[in-house]
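Colleague: model this:
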Amino acid sequence: MVTSADENTPLIVSGSRNYLSTNEDHEDATRHLLEADTDDDSISALQKDDPTCQLDLVKVPSISTGFAIDPGLERVSSAATVHVSEENIESQDGAPSRSMFANHFINVTPTKFAWIFGGIQIGYFIGFFDATFMASSHPVITSEFHASNSASWLTTAFLLTSTALLPLSGRISDTIGRKPVYIFSIVVFFITTAWCGLAQSIGSFILARAFCGLGAGGVFSMGMIISSDTVRLEYRGIYQSIINMTLGVGGALGYAGGGFLCDHLGWRGAFYIQLPFIFAYLLIAIWTTPDDLGRIDPKDETRSLRQLLKRIDLTGSFLLTVGLTALLVGLNLGGNVFSWSHPLVVFSLVLAAVMAVVIPIYESKVDRPVLPIRLLTKAPHAYIIFSNFFGGLAINSIMFNVPLFFQAVKSESATDSGLHLLWASFGITFTSVANGFLITYFNSLKPFALLGATLMFLGGFTTTALTFVDLPYAITIAFLALASVGQGFVFPTYTVSILAVNKQEDQASSVTTLSLWRNLGYVMGTSVSSLVLQNALRIRLYQVVTEPNKQRIIEIARKSVEDIVTLDPMHRGQVIQAYNTSLRITFLSATIWGSIMLLLTIMVKLPRLRRNEKELEEEETD
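Modeller: Predicted coordinates for the structure are as follows:
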């Protein structure tokens, strides 16, 4: 069989009972597998002819493709990921096995995997419920603290810590093993969720959300990594669809259930009710997660824990966190709490500008950067990564502010405002699950990325339309769902795309970088949309609110959404008009980010997939 591949195309392994890897980081894995059987070596290569390179997804050795996996450390053998027995290999070649699913997994039984994967799903469900819970509940929480103009920090603090520390969890778990990092993340998530419910000031609550993001980020990333460690690549799409469904359902119930819980249990009770489920999740994780998963090979005496820790780009992570924090502080305080000329605002923005120069210079010089600059400077990688960034920016500009629109402009309860997003979230669930099957069936990526980007772009316009005219309920839901449906198509497609355009040894770093930039988009979407909203609202309130008590009315409108209904009819109408105009501008900003995403998606060239062994056999006969 003739093999060929260019330098940008990964060699994908095939064969009946052998697995060969071109990745030097997987030498140990290759040696163990070759010792199991060396009868029928064959390597299939990805044929790339612009714009449709072919990617085999048949009988590939499992590689870690979780969104927070170490992009630089050598992959370390573990009992759960490498030492595949002769019996397991035979089972995967079609020999009789105890379960039709046995060949899906790496050195774990179907029953063991069911417990592991079930625990991961609980974590994803609770984590996404908690993350989206803020969208419908933040007006209630900030109104109690009289800090509605600080609402963005409730979400921004959570996303900032989970994003900035995202690349580290995988690297640390490669050093000390998956289980310690996984359990630590769940414990942090449990403690900080309780802290949120106990917070007595807006400052304490924001700090609790920041640490909660640290725990939730570890839960998300380690769940994906452990799934990748235990499921073979050719079957991973099936389980990724299950994960997508869990994320969608958890997110949907967070949007809708958050408001409901706030109305009936109070926002503190909405946090307390999560604690028993998180504790049960902790017990399942302790019981089911293999102790040696991802652990350093004890036989390798050349690499100590200290040596491996030195290879983690802690400095890069620190610089990234400082830069992001400075930028968000400047954007959230400027024109909102302080004037743009305030020393703290100026200092924050200047520091962010300095970090924007320092970070690329530093990251280009380290061996294993937390932010690989090379991926941001070549096609199609740059198109894929920046499309995800602007997509995250667009979708959070809409989803974060829609509940505020219904509560401030339509005077609806937190429950009713969250229900508007429920159907949109189910749209994400349906399309993200269906998308995986559609990609597999049509063996194509570009059409689904283009469809998703187009829907997200149009979703900005349809959401803006709600600020112009009252529409029937069904049409309102359809307009809100458009961007969410697009999100379900485009983000999963791009995750597969970044794998398809990279060598095998670059896949972990590329997926990590993609997820990092997508999360940065989410962070900036919340922060920038809040910047637009608060500045537009401040200006508009001074334009439309009249005496008497003009200043007091403006302060009430900006600091407590719930108190708007207590105003006299004249001032209430003026405040609602100001909110409506400001939110219209905010939703229109989402169309700008969506248009950039759509343009990048039109320009990108994505590979075409090949998925069956018949085509491989035909190649071998040529």
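Colleague: only C-alpha atoms from now on, for both contacts and neighbour counts.
Modeller: Fine.
Colleague: how many neighbouring residues does Asp292 have?
Modeller: If you count neighbours by other CA atoms under 10 Å, Asp292 ends up with 17.
Colleague: actually Pro276, not the one I wrote
Modeller: 11.
Colleague: surely it is within a helix?
Modeller: Yes. When DSSP: H, G, I helix; E, B strand; the rest coil is applied, Pro276 is found to be in a helix.
Colleague: secondary structure element for the residue of the chain positioned farthest from its centre?
Modeller: Computed with CA atoms, centre = their mean, the residue of the chain farthest from its C-alpha average is Pro548, at 47.6 Å. For Pro548, there is no helix or strand it lies in under DSSP states H and E.
Colleague: for the comparison step, fold the sequence that follows:
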Amino acid sequence: MTARPAFKLVFAGLLLAVLLNALDQTIVATALPTIVGELNGFDQLAWVITAYILASTIGLPIYGKLGDQFGRKPVFVFAVVLFLAGSVLSGLATSMPMLIAFRALQGLGGGGLMIGAQGIIADMVPPRDRGKYMGLLGAAFAVASISGPLLGGVITEFWGWRWIFYINVPLGAIALAFILKHLHLPRQEKRSGSLDYAGMALLSSASVVLVLVTSWGGTHDWTSPLILGLGALLLALVAAFILVERRAVSPLMPGHLFRHRQVLLATMVGILVGVVMFSTISYLPTFFQLVNGATAVGSGLMMIPMTLGNVIGSMGSGSIVSKTGRYKLFLLGGPVLMLGGLALLGTMGANTPYASAAAGMFLVGLGIGVMMQNLVVIVQSQVERSDLGVATSTTNYFRMIGASVGIAVFGSIFISSFSSKLAGADLGFTAGGEGGLGSLTPEFVHSLPAGTQEMIADALAGSMPQIFLISMGLAAGALVLGFLIRETPLSTSRS
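Modeller: Next comes the predicted model:
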């Protein structure tokens, strides 16, 4: 693609698609208290987010492989259509199981949006210039991911929570129109070999079982027959997947990718950063609403410092990498910034000034911003063009599965700690059922006596910051791995 106006319109369509995918990972965050209260499912709170992320994660390696084999444009268009169908159905859901199922369908489409955009950019521009465009994609991802709670709060408060899904339709239609009309990629030779159906089935099953183990492990005894059985099933699925991939003619995840030191290290760093990012975005709005008494809109506005930090980090680092070809500094500085921010968030309490939380969010957002998209650039620069799709999708897959597991684990830790702190307390209502812990909306909490509100706020304030303290260990791990990544020159050629 050489026509500049067409390139700009295609890139606008890609930005919009990435924005929608990222938006729907977090837009439900501020609406969650209202949604789970209306549908009576506080104990399923994490699954509304996890279902989308898990489904989109499962789709990543499949979309990457299909794009390499059949071309990225038709695969990308299919993903957009599936995403929009899931959006409409999610808005029509009348129960928590229905909502979770349709969010999963939406996620299956969403998985192809980010990976498709990254692959299309890699087809159009050389590695040295990708930093600039990946930085813009990263900024769109950051704005949508972190501003999602704000937009979700506004829509929920003024239009109703169902419109957080319906709003995707006109925006997605615009992105689809730009791509259909203006995207003309260089003709690629059709890859031989049948699709790795067995690998797809095994990887999808293993991903689901992994999240089930980590999610239910906090609410069941880790040595219970259920958890032990799921753990054994997970090991069997992983072993079967490895065996199938070794024998597959066209494997979903080629083994040689994992023998590449740079790709492996960048992927491991991406996993740790993904857990920190999505856990922070997912749980802070609930803290602000139920501890600080913020409205849905207010809690979204309170997340702006994280958005600002992420956008500055993503766009700034992308521009610098494109100009200099140097990226190692960002792999080391990012985790240090995250550590500082998480330390501030981990010490939050019911009476902590907002300025402290804002500083913590800004540092975490800045640290994530200077790292996330540069990790993709590193991976893409290390592989042959024939493996571009599977390499990009593989590193994104492990980053997102890490986020899914992280949210599930942290959700289990939070719910377990929160429930134990309220155990035996005279709250004036019983746990479970209507009016119980399953219906803890901000409105319901604010209708309770002042003493009960204070007990709930103290329990939340004493439980949720644990998430950020644990995340500090993940940021430290990212720093150590960043030291091990060797900086190599980025090519200025597309081939």
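Colleague: picking that back up, against Pro167 of the first structure, how distant is the residue farthest from the centre of the first structure?
Modeller: Noted for Pro548 of the first structure: a distance of 54 Å to Pro167 of the first structure, by CA to CA, to the nearest Å.
Colleague: count the residues that sit near the closest residue to Leu344 of the first structure other than its chain neighbours.
Modeller: Spatially, and ignoring its direct neighbours in sequence, Leu344 of the first structure is nearest to Gly330 (7.5 Å; CA to CA, 6 or more residues apart in numbering). Look at Gly330 of the first structure: counted by other CA under 10 Å, it has 24 neighbours.
Colleague: for the counterpart of Gly330 of the first structure in the second structure, what are its contacts?
Modeller: The alignment partner of Gly330 of the first structure in the second structure, by TM-score structural alignment, is Val213. Val213 of the second structure makes contact with Ile227, Leu230, Gly231, according to CA atoms under 8 Å, 6 or more residues apart in numbering.
Colleague: okay, buried residues for the one helix or strand Val213 of the second structure maps to please.
Modeller: In this assignment (DSSP H and E), Val213 of the second structure forms part of helix 197-216. For helix 197-216 of the second structure, the neighbour count (16 or more other CA atoms under 10 Å) marks 198-200, 202-216 as buried.
Colleague: hang on, Asp130 of the first structure packs against Gly254?
Modeller: Yes. Using CA atoms under 8 Å, Asp130 of the first structure makes contact with Gly254 at a distance of 6.4 Å.
Colleague: and these two? which has more neighbours close in?
Modeller: The neighbour comparison of Asp130 of the first structure against Gly254 (other CA under 10 Å) goes to Gly254, with 31 against 24.
Colleague: quick one, helices of the stretch 251-400 of the second structure?
Modeller: Applying DSSP state H, counting those that start in this stretch to the stretch 251-400 of the second structure gives helices spanning 255-258, 261-290, 296-301, 304-324, 328-346, 354-369, 372-381, 388-422.
Colleague: now swap in the stretch 51-200 of the second structure and tell me
Modeller: Per DSSP H, counting those that start in this stretch, the stretch 51-200 of the second structure carries helices over the ranges 72-91, 96-124, 127-158, 163-166, 168-182, 197-216.
Colleague: wait, which of these is closest to Met315 of the second structure?
Modeller: helix 127-158 (4.7 Å; CA to CA).
Colleague: superposed on the first structure, what's the mean shift for the closest one?
Modeller: By mean CA distance after the TM-score superposition for the first structure, the fitted helix 127-158 of the second structure averages 2.4 Å away from its aligned residues in the first structure.
Colleague: same check on stretch 356-369 of the second structure?
Modeller: Compared with the first structure, stretch 356-369 of the second structure is 1.3 Å away on average (mean CA distance after the TM-score superposition for the first structure).
Colleague: please tell me which residues of the first structure that stretch aligns onto.
Modeller: Alignment of stretch 356-369 of the second structure against the first structure: residues 475-488, by TM-score structural alignment.
Colleague: quick check: buried residues in the matching stretch?
Modeller: Neighbour counts over stretch 475-488 of the first structure (16+ other CA under 10 Å) mark 476-488 as buried.
Colleague: what does stretch 381-397 of the second structure give?
Modeller: Quick answer for stretch 381-397 of the second structure (16+ other CA under 10 Å): 381-383, 385, 387-397.
Colleague: for those, work out which two are farthest apart.
Modeller: Using CA to CA, the two most remote members of these are Arg385 and Tyr397, lying 18.9 Å apart.
Colleague: wait, Leu45 of the second structure sits on Thr34?
Modeller: No. Here Leu45 of the second structure does not reach Thr34: they are 10.6 Å apart, not a contact under CA under 8 Å.
Colleague: which of the contacts of Val213 of the second structure are still contacts in the first structure?
Modeller: Checked against the first structure using both residues aligned by TM-score structural alignment, their matches' CA atoms under 8 Å, the contacts of Val213 of the second structure keep these contacts: Ile227, Leu230, Gly231.
Colleague: tell me which element the second one falls in.
Modeller: Assigned by DSSP H and E, Leu230 of the second structure falls within helix 225-247.
Colleague: between that helix and helix 197-216, how big is the angle?
Modeller: Put simply, helix 225-247 of the second structure runs at 150 degrees to helix 197-216, going by axes from the mean of the first three to the mean of the last three CA atoms, to 10 degrees.
Colleague: elements contacting helix 225-247 of the second structure?
Modeller: Judged by 3 or more CA pairs under 8 Å, 6 or more residues apart in numbering; DSSP states H and E, the packing partners of helix 225-247 of the second structure are helix 197-216.
Colleague: average offset between the helix it packs on and the first structure?
Modeller: In the superposition against the first structure, helix 197-216 of the second structure averages 1.7 Å from its aligned positions (mean CA distance after the TM-score superposition for the first structure).
Colleague: could you save the helices of the stretch 251-400 of the second structure as TSV and add columns showing distance to Val10 of the second structure?
Modeller: Formatted as TSV, these follow (distance: least, CA to CA, whole Å):
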stretch	distance to Val10 of the second structure
helix 255-258	30
helix 261-290	27
helix 296-301	30
helix 304-324	19
helix 328-346	29
helix 354-369	24
helix 372-381	19
helix 388-422	19
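Colleague: Gly153 of the second structure: which of these is closest?
Modeller: Nearest to Gly153 of the second structure, of all those, is helix 296-301, at 4.3 Å by CA to CA.
Colleague: which part of the first structure lines up with the closest one?
Modeller: The alignment of helix 296-301 of the second structure onto the first structure (TM-score structural alignment) spans residues 414-419.
Colleague: now what about that stretch, what contacts it?
Modeller: When contacts are defined by CA under 8 Å, 6+ apart, stretch 414-419 of the first structure is touched by residues 135-137, 140, 255-263, 402-404, 406-407.
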